[in-house]
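*Asks:* After the sequence you'll find the predicted model.
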Amino acid sequence: MPPLETRPERFDLAVGTAAEFLRSAWPELREVRFEVAGMPPASDDDGIPRWSVSTEQKRIILYRLPIERLGRLHRNDDLHRRMAIESSVFRAAAEYLDRDPWDLGPDRFRFF
């Protein structure tokens, strides 16, 4: 039997592949650590954060449970769950770089 793949393992894989894409495209992210935690230490005025960014520590932390459970998927399947995770990675990296998330991979979204 093939080994079972758990939800945390799929989450880690999606974060890792998105982070590697971003590192290859943006030299400013090559030294940044992308980490995964279950939950943030506390909520803030905007609610429960999906990620936290520390430019001083060169660190981006993505919180698995809020990303997985509080996101609104219009289709609940593996592809859309992965897209929601990758979207969070891109938005967290954009916050780190102080850029728009669409600026991080413009060639990735051109279909012509």
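*Replies:* Cool, got the structure.
*Asks:* Could you use CA atoms for every contact and neighbour count after this?
*Replies:* Fine.
*Asks:* for the residue nearest the centre of the chain, what are its contacts?
*Replies:* Within the chain, the residue whose C-alpha comes closest to the C-alpha centroid is residue 89; the distance, by C-alpha atoms, centre = their mean, is 2.1 Å. By C-alpha atoms under 8 Å, 6 or more residues apart in numbering, the contact list for residue 89 reads 15, 18-19, 62.
*Asks:* before we go on, here's another structure to hold up against the first:
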Amino acid sequence: MARPPRVRSSGRAAFRDRHGRGLRSSAAGPHLPFLRTRIDLFDDIVASTAHYLKELWPDELDDVVFRVAGLPQRAPESSFERFRVDKSKRVVTFYRLPIERLTRTPESRQQGDAEWQHRALVEGYVFRAVGDLLGKDPWELAPDRYR
């Protein structure tokens, strides 16, 4: 199966050019693959979950654009929103920092399956946002996903 395209709305470059000295090399050396950052992992989870939902609901999600941003542009009134759904433009934007840092998770996250729990957390927000966009309960979108 082809890997879904990455989701990224920030213009963050993969490398930095400091003081005109040229692009920086990898910290792991030229012969090793680049390390995966938290941003890359979050982008991959959102992209793969969006691709999965687009396969299940092709007609409803055909023209929907999924975006990832660090934080909402506006200052929060009481709490940070985790995602924004613009039904008229058919755009869903996920905010990485509020999802990863401000969402309460079970205490077991410190143990064993932290990677799986992180994936389930992010996927849960993708399901909620798409459910909000389509006017459906998130559990109706993919009832067999976690069985």
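*Replies:* That came in fine, so what should we check first? Computed from a prediction, not measured in an experiment: that's the story for all the values here.
*Asks:* before we move on, back to that, need the max-distance pair from the contacts of residue 89 of structure 1.
*Replies:* In terms of C-alpha to C-alpha, these reach their longest pairwise distance at 18 and 62, which sit 12.1 Å apart.
*Asks:* aligned partner of residue 86 of structure 1 in structure 2?
*Replies:* Residue-level alignment of residue 86 of structure 1 against structure 2, with TM-score structural alignment as criterion, gives residue 123.
*Asks:* which ones are touching the nearest residue to residue 42 of structure 1 once chain neighbours are set aside?
*Replies:* Using C-alpha to C-alpha, 6 or more residues apart in numbering and skipping residues adjacent in sequence, the residue nearest residue 42 of structure 1 is residue 48, 7.3 Å away. By C-alpha under 8 Å, 6+ apart, residue 48 of structure 1 lies in contact with 40, 42, 66.
*Asks:* Translate residue 142 of structure 2 into the numbering of structure 1.
*Replies:* Counting by TM-score structural alignment, the partner of residue 142 of structure 2 is residue 105.
*Asks:* Neighbours of its match, how many?
*Replies:* 14 (other C-alpha atoms under 10 Å).
*Asks:* With structure 1 overlaid, report how far the helix or strand hosting residue 48 of structure 2 is off on average.
*Replies:* Residue 48 of structure 2 belongs to helix 38-56 when assigned by DSSP states H and E. When structure 1 is superposed, helix 38-56 of structure 2 averages 0.3 Å from its matched positions, counting by mean C-alpha distance after the TM-score superposition for structure 1.
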